[in-house]
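S.K.: below is the sequence, then the predicted model.
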Amino acid sequence: MLVTAEPQKAPTDGVTGTENHSLGGITFKLANAQEGTRNDVLHWCVCRAAEMTPRKQKSALRAIRHEARMIGLDDQEIEKTVSSVFGGRRG
């Protein structure tokens, strides 16, 4: 009889979330977002930050905000997205 083991989840340190959601990967995804998808990608990135430990969220959101500005989103768009993810409380 063949017994298969359950796949193990990658370890997390509160910043990476999972092996596919490192902060570098998150900001890379945002940096490469195509026009017309930038707000949706920003939302996805902020959601990944929301999954991090509170201590790591601050630096993650700072990096995400910076990258969002670099791709041409304005502060109002960015803060509206952050507020939508964090339920009105500032992330």
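M.R.: In hand now; what should we look at? Numbers count the residues shown, from 1 in each chain.
S.K.: going forward, measure contacts and count neighbours with C-alpha atoms only.
M.R.: OK.
S.K.: grab the nearest non-local neighbour of Thr81.
M.R.: Counting by CA to CA, 6 or more residues apart in numbering, Thr81 lies nearest to His43, which is 6.0 Å off, once chain neighbours are set aside.
S.K.: dropping in the other structure now:
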Amino acid sequence: MLSNVVVAMDCVEGTQGSLVSIGGYGGCGACAEWHGYYSTAGRLEQYSFDNNQRSFGSKGSRDELIKAYGVTKRQLMSESPAVKRIVYGQP
């Protein structure tokens, strides 16, 4: 069984800095979707599980992330046209 599967990666550019966005789901198929935002230096800024809204990281909420990096809520909620989707084949 896979533990965490990455399905999308993107760069989110704000007025005060850029973030690397990585999203995926738990590999068991019943686990939650997750989404992480990392600084360009690789530091975890905010990470959340979508189905139960738990989040953690140095910026504990999306509001703190918006304030710190100058990104918009729309940028965090919608994929940009530049997003890299990862498709896995059948083993």
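M.R.: Sure thing, it's come through. From a predicted model like this one, the values you see are computed outputs, not experimental measurements.
S.K.: now the TM-score, please.
M.R.: The TM-score (TM-score structural alignment, normalised by the length of the first structure) is 0.29; 40 aligned residues with a CA RMSD of 3.5 Å.
S.K.: hmm, back to that, and the residue nearest to Thr81 of the first structure, how many residues sit next to it?
M.R.: Neighbour count for His43 of the first structure, taken as other CA atoms under 10 Å: 18.
S.K.: ok, Ala49 of the first structure next?
M.R.: Ala49 of the first structure has 30 neighbours, counted by other CA under 10 Å.
S.K.: returning to that earlier point: what residues are up against the residue nearest to Thr81 of the first structure?
M.R.: Thr81, Val82, Val85 (CA atoms under 8 Å, 6 or more residues apart in numbering).
S.K.: which SSE is it in?
M.R.: His43 of the first structure belongs to helix 38-50 when assigned by DSSP states H and E.
S.K.: for the very next helix or strand once past that helix, packing partners?
M.R.: Downstream of helix 38-50 of the first structure, the next assigned helix or strand under DSSP H and E is helix 54-70. In this structure, helix 54-70 of the first structure packs against helix 23-31, helix 38-50, helix 75-85, with contacts taken as 3 or more CA pairs under 8 Å, 6 or more residues apart in numbering; DSSP states H and E.
S.K.: pull out the buried residues from helix 54-70 of the first structure.
M.R.: Using 16 or more other CA atoms under 10 Å as the test for burial, helix 54-70 of the first structure gives Lys56, Gln57, Ala60, Leu61, Ile64, Arg65, Glu67, Ala68.
S.K.: against Arg55 of the first structure, how distant is the residue lying closest to the third one once chain neighbours are set aside?
M.R.: Using CA to CA, 6+ apart and skipping the chain neighbours, the partner closest in space to Ala60 of the first structure is Ala49 (6.1 Å). Ala49 of the first structure sits 11 Å away from Arg55 of the first structure when distances are taken as CA to CA, to the nearest Å.
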